[in-house]
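Undergrad: sequence? don't have it. structure:
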């Protein structure tokens, strides 16, 4: 019993230390880390999209769903940097967190589907999807800490349920097309998240808007 108590005490102290460490980190540092992680997230999704393009049947492009069919399309977001610069800090963070949260389930589907994907580089694609999940989780944890520092309005998350099921289709073409479509949606959303966080970082260090 004493041994268990000792383990429990160590765990409790570790958690306290982590909380205290996060609290001690400045907003600027947190935003800088978040921006680096979001940049990596977008870079990975872009690399994966290009990798799929290298072995994608012409008919796949003809039947690819439109971007408006992405499950996150209902979320009203700034269309460009100029619009983003007019959005409040708390709203930009809320939008970033909403988009990131919306990709938890789709990333699981991409991960479970990658190994059986009819693509010569499916092993490498699977490995990169795993990285995407890790970066997404890490970024989400960082944004949770940021929202705690920025106040209640930044903690609001819009629910954007993914209704794509648990498989990408029965035939090879369907699986490739649906996988590619999901990745293209992720690439678009990761670019938005990265842009919003870079605007937040620029504001935090008081850079001129045109430099963001």
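TA: That came through fine. Everything quoted here is computed from the prediction, not taken from an experiment.
Undergrad: Going by C-alpha atoms from here, please, whenever you check contacts or count neighbours.
TA: Fine.
Undergrad: Looks like residue 169 contacts residue 175 (just checking).
TA: Yes: with contact defined as C-alpha atoms under 8 Å, residue 169 reaches residue 175; the gap is 5.1 Å.
Undergrad: Against that first model, consider the following:
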């Protein structure tokens, strides 16, 4: 199973195949509000979808770490960005558990809403990250390619999380902060611009790891620990 997922996610058609997988799972599923109301087919579909979504979040976290490392190697050498006062992430106001142990104290429904809000909060930021990086000095083409892949997978994760919410009878609350860092990414000062990209990608890595942790806990609570 893991091998087939890896092959699927590494292919050029990964986004299309991943979304098709959601649709195939969704065809035989109806919204249900409690564990007791889920039949075997629904529970099986939920397990497959959460397995797929959790695996995708692991891939996104890994790819974001590679993007951060490559950006630092290309643009942050000798600039001591890590010694500066870090910029505040635009998602910092969310009440997010800091580790897996704290996450276990939250309900799956609460974590799903939090994951969806985190993913939605990156829609504009990722779009500008991809678009504005082309103005960087040197050759940022590899970074742009990685950022686009991450952007596509964030969209896929959002679709997956929304589907899981529907499967367990949860209505998503569209609450997420607006990102307002475009001016700093377009600064005429190269150092300001580089540090802004560094901060944005650092925040992206922080949130992608949180999403992965929360989805693992959600899967544990709804599937591994379930009595359905």
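TA: Perfect, I can see it now. Fair warning: this is a prediction, and the values are worked out from it, not measured in the lab.
Undergrad: tm score of chain vs chain?
TA: The TM-score (TM-score structural alignment, normalised by the length of the first structure) is 0.81; 188 aligned residues with a C-alpha RMSD of 2.2 Å.
Undergrad: hang on, the earlier thing: the more surrounded of residue 169 and residue 175 of the first structure?
TA: Neighbour count, other C-alpha atoms under 10 Å: between residue 169 of the first structure and residue 175, residue 175 has more, with 19 against 15.
Undergrad: And what about that one, helix, strand or coil?
TA: helix (DSSP: H, G, I helix; E, B strand; the rest coil).
Undergrad: That one and residue 45 of the first structure: what is the separation?
TA: As judged by C-alpha to C-alpha, to the nearest Å, residue 175 of the first structure and residue 45 of the first structure stand 18 Å apart.
Undergrad: Equivalent analysis for residue 3 of the first structure, please.
TA: Distance from residue 3 of the first structure to residue 45 of the first structure, by C-alpha to C-alpha: 46 Å.
Undergrad: Of these two, which one has the most company?
TA: Between residue 3 of the first structure and residue 45, counting by other C-alpha under 10 Å, residue 45 is the more crowded of the two (24 against 8).
Undergrad: any idea what the more buried one aligns with in the second structure?
TA: Here residue 45 of the first structure is matched to residue 64 in the second structure, going by TM-score structural alignment.
Undergrad: Enumerate every residue touching that match.
TA: 147, 150, 201, 204, 205, 208 (C-alpha atoms under 8 Å, 6 or more residues apart in numbering).
Undergrad: Dump these to JSON lines, plus distance to residue 169 of the second structure and secondary structure.
TA: Shown next, in JSON lines, are those (distance: C-alpha to C-alpha, whole Å; DSSP: H, G, I helix; E, B strand; the rest coil):
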{"residue": "147", "distance to residue 169 of the second structure": "33", "secondary structure": "helix"}
{"residue": "150", "distance to residue 169 of the second structure": "28", "secondary structure": "helix"}
{"residue": "201", "distance to residue 169 of the second structure": "34", "secondary structure": "helix"}
{"residue": "204", "distance to residue 169 of the second structure": "29", "secondary structure": "helix"}
{"residue": "205", "distance to residue 169 of the second structure": "30", "secondary structure": "helix"}
{"residue": "208", "distance to residue 169 of the second structure": "25", "secondary structure": "helix"}
